[in-house]
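Student: sequence unknown, structure follows:
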């Protein structure tokens, strides 16, 4: 009998199933350094321990997306090892900053199933929760992923589509304990723009681009212990290309958004997200943002902006999300709806 793990296929999942994912992982300063080497990130809070302490965050937190990638990577061997593609996210909240020394573990509950009409794959919906070494919730989120069937003749399960909120309500955002932007150092942060300088409906072209390489996206994906075959093995896809991990595109877009949103220091929530099109080595990724909403918070000097962060293959100076037919415009790779915290 084989001892290796072939991963779960669509017919292995049942609604209500709870999976405790293996190998908790401890965050180190090495994660911060490698993240900065892989992505052009320059946000002051994760870059400077002194700046972070000046706004009430001591010890020095790492980027929120480091925690997300690690927590997400834990789910891959059980949820998406045999994935066709990761499709989207919703209801993601960052409950507390992650600092070096924190150990993250993740569990998931299957909350929905829907077989595709071709009978060869289906969509699995899960709600995942990452906790730290104290058992405190660090991140929780929903996601849905398309997974191959092992046996195309296996009967389709009853379709269950979970109800997912359109966005995290502003009053449900978790503000890190002690966060205080009332003495915020705009010169150190790199831009003068604050909460009142952004208007709902405004679009910001982040201008810069980064060309994807196989070496970098595979290094990033290994860093998060994401074992999905399509990211590494050219034989896992009919076209012979390694699919770039969608989280890699998210981190690139977030890092590129520094130009125009340098004071969006912390990501508080991801309301929803769609990987609109696949990305491959050789594609050049650009990003733009649209301000969807604004909200006050109870923390001193802290406001929240709800942003649509869009990553594109090639620069789109017109910043077009959808065509007249309602479909995503050519070149759109990522459509991410998130809340960020900025100084007032």
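Tutor: Now that the structure is in, tell me what you want to look at. Remember, it's a predicted structure, so these values are computed and weren't measured experimentally.
Student: could you use CA atoms for every contact and neighbour count after this?
Tutor: Fine.
Student: show me where the stretch 1-150 of the chain has strands.
Tutor: 18-20, 25-26, 83-94, 103-115, 121-131, 137-148 (DSSP state E, counting those that start in this stretch).
Student: comparison target below:
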């Protein structure tokens, strides 16, 4: 009898089931160094203990997306090892900073199921929570994944969760002690603060990065993401390894520094979609649309809601800033459509 685990298939999930994920992960400055090597990440709050201390924190926490990728990676063997695609996100909240030395673990609750009409796959919705060694929740989000069936069979009752279209400013959790009243624009690298951004404004982040196979595979292994489609070229009919969607998220976030350098901390994930597959050799650029701004209850700390898009640069290079065509479907060059809240000095 085989002792190996082939992963879960669609028919293995039960509504209301809570899955405790292996293996706890202790994070260090090593993850930060690798993250900043893999992406052009240079946010001041995550780069400098001195800058973080001037903003009321004890030192520089680990990047917001390090926490996300670590928790996400814990869930892959149980949620998306046999996934066809990761489809979207909602109701994501960063609840507490993650510091070097913290140990993270994750659990997920199955909150929705829907079998596809072809009978060969289905969509699974889970709410995942990451917590530290003290039992404090540091991150929570919903995601939905298309998962293969092991074999054809009767469909479970369809349950699609009712998810909030967006978090409100009052739902956001600024880190305890965060204070931007003495914020240093020069050290942060940009002078634009919350009042300089207008709802509806589109910011082209200018820079572009060509994705390499080796960097993607290193990053995906760094987060202990074992999804087969990212490593095994036989998993797709076209023989190509699919780039981990989180790799595209981090790349777009890092590219957004040019124009949104003062959007220091992601604290909310309202929604998101990996619109089209991304492969090695694709050149990616990013732009953001400002959706909403407001003030938190932390001194000097505002919040900006943006729609962060990552697109593949095509030969024409005249795609503009539209994401969907007249039929409501994402245009072929669109890779990521992410709706986030970030903290910014007022």
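Tutor: Sure thing, it's come through. No experiment lies behind these values; they were computed from the predicted model shown.
Student: residue 299 of the first structure: which of the strands of the stretch 1-150 of the first structure is closest?
Tutor: Among the strands of the stretch 1-150 of the first structure, the nearest to residue 299 of the first structure by CA to CA is strand 83-94 (15.9 Å).
Student: one step back: got JSON lines for the strands of the stretch 1-150 of the first structure, with mean neighbour count too?
Tutor: Below are the strands of the stretch 1-150 of the first structure laid out as JSON lines (neighbours: other CA atoms under 10 Å):
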{"stretch": "strand 18-20", "mean neighbour count": "16"}
{"stretch": "strand 25-26", "mean neighbour count": "18"}
{"stretch": "strand 83-94", "mean neighbour count": "22"}
{"stretch": "strand 103-115", "mean neighbour count": "23"}
{"stretch": "strand 121-131", "mean neighbour count": "24"}
{"stretch": "strand 137-148", "mean neighbour count": "23"}
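Student: format these as CSV; extra columns: distance to residue 225 of the first structure.
Tutor: As requested, these are exported to CSV (distance: least, CA to CA, whole Å):
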stretch, distance to residue 225 of the first structure
strand 18-20, 16
strand 25-26, 9
strand 83-94, 16
strand 103-115, 13
strand 121-131, 15
strand 137-148, 17
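Student: wait, which of the ones you listed is closest to residue 265 of the first structure?
Tutor: With CA to CA as the criterion, residue 265 of the first structure lies closest to strand 83-94 of the strands of the stretch 1-150 of the first structure, at 13.4 Å.
Student: still on that earlier bit, and residue 57 of the first structure, which of the strands of the stretch 1-150 of the first structure is closest to it?
Tutor: Ranking those by proximity to residue 57 of the first structure (CA to CA) places strand 83-94 first, at 14.7 Å.
Student: what is the closest one packed up against?
Tutor: strand 137-148, strand 266-275 (3 or more CA pairs under 8 Å, 6 or more residues apart in numbering; DSSP states H and E).
Student: average gap between that strand and the second structure?
Tutor: Compared with the second structure after fitting, strand 83-94 of the first structure deviates on average by 0.4 Å (mean CA distance after the TM-score superposition for the first structure).
Student: could you dump the helices and strands packed on strand 83-94 of the first structure into TSV and include distance to residue 206 of the first structure?
Tutor: Shown next, in TSV, are these (distance: least, CA to CA, whole Å):
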stretch	distance to residue 206 of the first structure
strand 137-148	27
strand 266-275	17
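Student: for residue 227 of the second structure, which non-adjacent residue is closest in space?
Tutor: Among residues not flanking residue 227 of the second structure along the chain, residue 81 sits closest, at 4.5 Å (CA to CA, 6 or more residues apart in numbering).
Student: can you get me a residue count around that neighbour?
Tutor: Residues within reach of residue 81 of the second structure, counting by other CA atoms under 10 Å, total 20.
Student: the first structure: which residue goes with that one?
Tutor: Counting by TM-score structural alignment, residue 81 of the second structure corresponds to residue 81 in the first structure.
Student: would you agree that match is in contact with residue 229?
Tutor: Yes: counting by CA atoms under 8 Å, residue 229 is a contact partner of residue 81 of the first structure at 6.4 Å.
Student: what separates residue 241 of the first structure from residue 144 of the first structure, distance-wise?
Tutor: Taking CA to CA, to the nearest Å as the measure, residue 241 of the first structure falls 23 Å from residue 144 of the first structure.
Student: now do residue 213 of the first structure
Tutor: 26 Å.
Student: on that earlier part again, looking at the strands of the stretch 1-150 of the first structure, which is closest to residue 315 of the first structure?
Tutor: Of all the strands of the stretch 1-150 of the first structure, it is strand 83-94 that lies closest to residue 315 of the first structure, at 22.9 Å by CA to CA.
Student: tell me the angle of the closest one relative to strand 266-275?
Tutor: 160 degrees (axes from the mean of the first three to the mean of the last three CA atoms, to 10 degrees).
Student: now what about strand 83-94 of the first structure, what contacts it?
Tutor: With CA atoms under 8 Å, 6 or more residues apart in numbering as the contact definition, strand 83-94 of the first structure has outside contacts at 64, 80, 138-148, 164-168, 173-174, 228, 230, 246, 267-276.
Student: that strand versus strand 137-148: what angle between them?
Tutor: With the same axes, to 10 degrees applied, the angle from strand 83-94 of the first structure to strand 137-148 works out at 160 degrees.
Student: and stretch 118-130 of the second structure, which stretch of the first structure?
Tutor: Going by TM-score structural alignment: stretch 118-130 of the second structure matches residues 118-130.
Student: could you do stretch 35-45 of the second structure as well?
Tutor: Stretch 35-45 of the second structure falls opposite residues 35-45 of the first structure when the two are matched by TM-score structural alignment.
Student: check which residues of that stretch are buried.
Tutor: 35, 36, 39, 40, 41, 42, 43, 44, 45 (16 or more other CA atoms under 10 Å).
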